[in-house]
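Participant: sequence first, predicted coordinates after that:
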Amino acid sequence: MSATVSTAADATLNAHILVVDDDEKLRRLLVRYLTDHGFRVTAAEDAAHARDSLRSLRPDLMVLDVTMPGESGLELVDDLRRNGDPELPVLLLTARGAPEDRIAGFEAGADDYLGKPFDPYELVLRVRALLRRAGAVANTQTVDIGPIRLGDAEFDSARGELRNSGGPIRLTGGELALLTALARKPNEILSREEIAEALDMEEPGERAIDVQVTRLRRKIERDSREPRYLHTVRGRGYVLKPGL
């Protein structure tokens, strides 16, 4: 790993990264490379050790290998989204680069996906992009665009919170970024390009965006197959139509 990335003033510098990979050689290289580029890094050799780390610290992002002995990376991120931290940005690393493997990662709740072998320059760019996205979402939470009603649920933009009568509904970072972007322009069509920009996706692809939309629909729609609030406008993009 010899590529270099400028460390000029960057709000993502000194972010804390949790690296989880059972390959000791690669894990050491990841730690050294990310450290050399201004990040604080904690390493874990498998999902069990990653869980121990997550109990004692709150990283800004997790770089997670998919194929590990015991609990896989997909199983870990899926459980993290369901029962742990739904907002922690997760970048998956895998030797499997087929589209269906990437989609499986997104469906499990990952925010981005990088196939092995990878260019270290691209790794740092993707890490920074995910950190910027997380920061951008946090910043939008300070801009109050008023509550958005979605049936029995309500999205509070100032808090960045979706809730219904049962309490808060957990959103991943990608889901929150998508809902925030749509809620800022209710009843207006957002193109795929605008959504990709809101999600800070380097190479989103239509399917990757569709997965994020599908995941969000499951949380705001009574029947995600017949959406009332988040509509597809064929050939143009998506639109959020608040209402009861």
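Facilitator: Okay, I see it.
Participant: contacts, neighbours, all on C-alpha from now
Facilitator: Noted.
Participant: what about residue 97, neighbour count?
Facilitator: Around residue 97 there are 14 other residues, counting by other C-alpha atoms under 10 Å.
Participant: you'd agree it is up against residue 115?
Facilitator: Yes. With contacts defined as C-alpha atoms under 8 Å, residue 97 counts as touching residue 115 at a distance of 5.3 Å.
Participant: quick one, longest helix in this protein?
Facilitator: When the chain is scanned for its longest helix (criterion: DSSP state H), the result is helix 120-140.
Participant: now for the helix or strand just after that one, which elements pack on it?
Facilitator: Following helix 120-140 in sequence order, the next helix or strand is strand 148-150 (DSSP states H and E). In terms of contacts (3 or more C-alpha pairs under 8 Å, 6 or more residues apart in numbering; DSSP states H and E), strand 148-150 is packed against strand 153-156.
Participant: can you show me the helices along this protein?
Facilitator: Per DSSP H, the chain has helices spanning 24-36, 47-56, 73-83, 99-108, 120-140, 173-184, 192-199, 205-220. These are given in chain order.
Participant: use this one as the comparison:
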Amino acid sequence: MTDPQAHLLIVDDDERIRGLLQKFLIRSGYLVSAARDAAQARRLLAGLEFDMIVLDVMMPGEDGIALTRDLRKSSAVPILLLTARGESANRIEGLEAGADDYLVKPFEPKELLLRVGAILRRMPQVAPAQAAPKVLHMGAVRYDLDRGELWRGQEMVRLTATEAALMRAFAAQPGVPISRDRLVGDSPSDDSAGQERAVDVQITRLRRKIEDDPKTPRYLQTVRGEGYMLQPD
């Protein structure tokens, strides 16, 4: 059975593959965030805790093995490497860098699911230590996940009950499109009146509090055909 609390980070520079993996793992019951490269992955890792990283090896700039090696200096988060290179020397290089497992492309989605599940089951279940604050950064604005507070510099930005509910939903899965139907369900019924149009209005208001230019949103994005997505720095 999938642990409903497990939060995975997918790191792959191929947008199509990244999206397919993200959708498949979400349908399989995981919380999933995604990054297009090592730099974006580092920004997400700085603000969120993940139960596992599914990491492509061949990426422009810092590749997956280099990122794994560096993360292992300070983190024990499980890492599953994905690569088109199947030679034994490459597999050994990845494992020596600190990866927990290695999956060669192309692979069956079911095999990925089995590998992820097996790695998570091997992880010791320990009581969490005093966790560092979880914060998402969006330019000059930051969102504290633990407190549910939005800040611009030293000033706290006031959120309505609906805006606060929307921010909780987006922050739980940064980089993941969330449908209007689901956002209606996450919003207080007396504010949204169960109508998708009400969500659109609330998104417009929330953008005014997050974006430098609400008319061309950078962080609270519209994903055509899928809904809205929070894309932090």
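Facilitator: Alright, I've got the coordinates. Because the structure is predicted, anything quoted here is derived from the model rather than measured.
Participant: tally of neighbours for residue 31 of structure 1?
Facilitator: For residue 31 of structure 1, the neighbour count with other C-alpha under 10 Å is 18.
Participant: ignore what I typed, I meant residue 27 of structure 1.
Facilitator: Other residues lying near residue 27 of structure 1 total 18 when counted by other C-alpha under 10 Å.
Participant: just the buried residues of the longest helix of structure 1, please?
Facilitator: When neighbours are counted by 16 or more other C-alpha atoms under 10 Å, the buried residues of helix 120-140 of structure 1 are found to be 120, 123-124, 126-134, 137-138, 140.
Participant: and these, which is closest to residue 37 of structure 1?
Facilitator: residue 124 (8.1 Å; C-alpha to C-alpha).
Participant: so how far is residue 105 of structure 1 from the most centrally placed residue in structure 1?
Facilitator: When C-alpha atoms, centre = their mean is applied to structure 1, the residue found nearest the centroid is residue 111 (2.9 Å). With distances defined as C-alpha to C-alpha, to the nearest Å, the gap from residue 111 of structure 1 to residue 105 of structure 1 amounts to 8 Å.
Participant: and the counterpart of residue 60 of structure 2 in structure 1, what does it touch?
Facilitator: Under the alignment by TM-score structural alignment, residue 60 of structure 2 pairs with residue 69 in structure 1. By C-alpha atoms under 8 Å, 6 or more residues apart in numbering, the contact set of residue 69 of structure 1 is 22, 46.
Participant: mind doing that once more with 10 Å?
Facilitator: Listed by C-alpha atoms under 10 Å, 6 or more residues apart in numbering, the contact partners of residue 69 of structure 1 are 22, 45-47.
Participant: what does residue 39 of structure 1 give?
Facilitator: 12-17, 31-33, 124.
Participant: which of these tops the neighbour count?
Facilitator: For those, the largest number of neighbours (other C-alpha under 10 Å) sits with residue 17, at 23 neighbours.
Participant: that one corresponds to which position in structure 2?
Facilitator: Residue pairing (TM-score structural alignment): residue 17 of structure 1 is matched to residue 8 of structure 2.
Participant: its match against residue 44, yeah?
Facilitator: No. Distance between residue 8 of structure 2 and residue 44: 11.4 Å, which falls outside the contact criterion (C-alpha atoms under 10 Å).
Participant: who touches both of these two?
Facilitator: Taking C-alpha under 10 Å, 6+ apart as the criterion, residue 8 of structure 2 and residue 44 both touch 33-34, 50.
Participant: now, the residues you listed that are in strands?
Facilitator: Counting by DSSP state E, the part of those found in strands is 33-34.
Participant: mind putting the shared contacts of residue 8 and residue 44 of structure 2 into JSON lines with neighbour count?
Facilitator: What follows is these, written out as JSON lines (neighbours: other C-alpha atoms under 10 Å):
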{"residue": "33", "neighbour count": "23"}
{"residue": "34", "neighbour count": "25"}
{"residue": "50", "neighbour count": "17"}
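Participant: for the shared contacts of residue 8 and residue 44 of structure 2, which one is nearest residue 202 of structure 2?
Facilitator: For those, the residue nearest residue 202 of structure 2 by C-alpha to C-alpha is residue 33; the value is 23.4 Å.
Participant: that closest one matches what in structure 1?
Facilitator: Checking TM-score structural alignment: residue 33 of structure 2 goes with residue 42.
Participant: contact partners for the closest residue to that match other than its chain neighbours?
Facilitator: Closest residue in space to residue 42 of structure 1, ignoring its immediate chain neighbours: residue 18 at 4.9 Å, by C-alpha to C-alpha, 6 or more residues apart in numbering. Contacts for residue 18 of structure 1 (C-alpha under 10 Å, 6+ apart) come out as 31, 40-44, 50, 53-54, 57-64, 90.
Participant: how about 8 Å then?
Facilitator: Under the criterion of C-alpha under 8 Å, 6+ apart, the contact list for residue 18 of structure 1 reads 41-44, 50, 59-63.
Participant: and what of residue 123 of structure 1?
Facilitator: Residues counted as contacts of residue 123 of structure 1 (C-alpha under 8 Å, 6+ apart) are residue 114.
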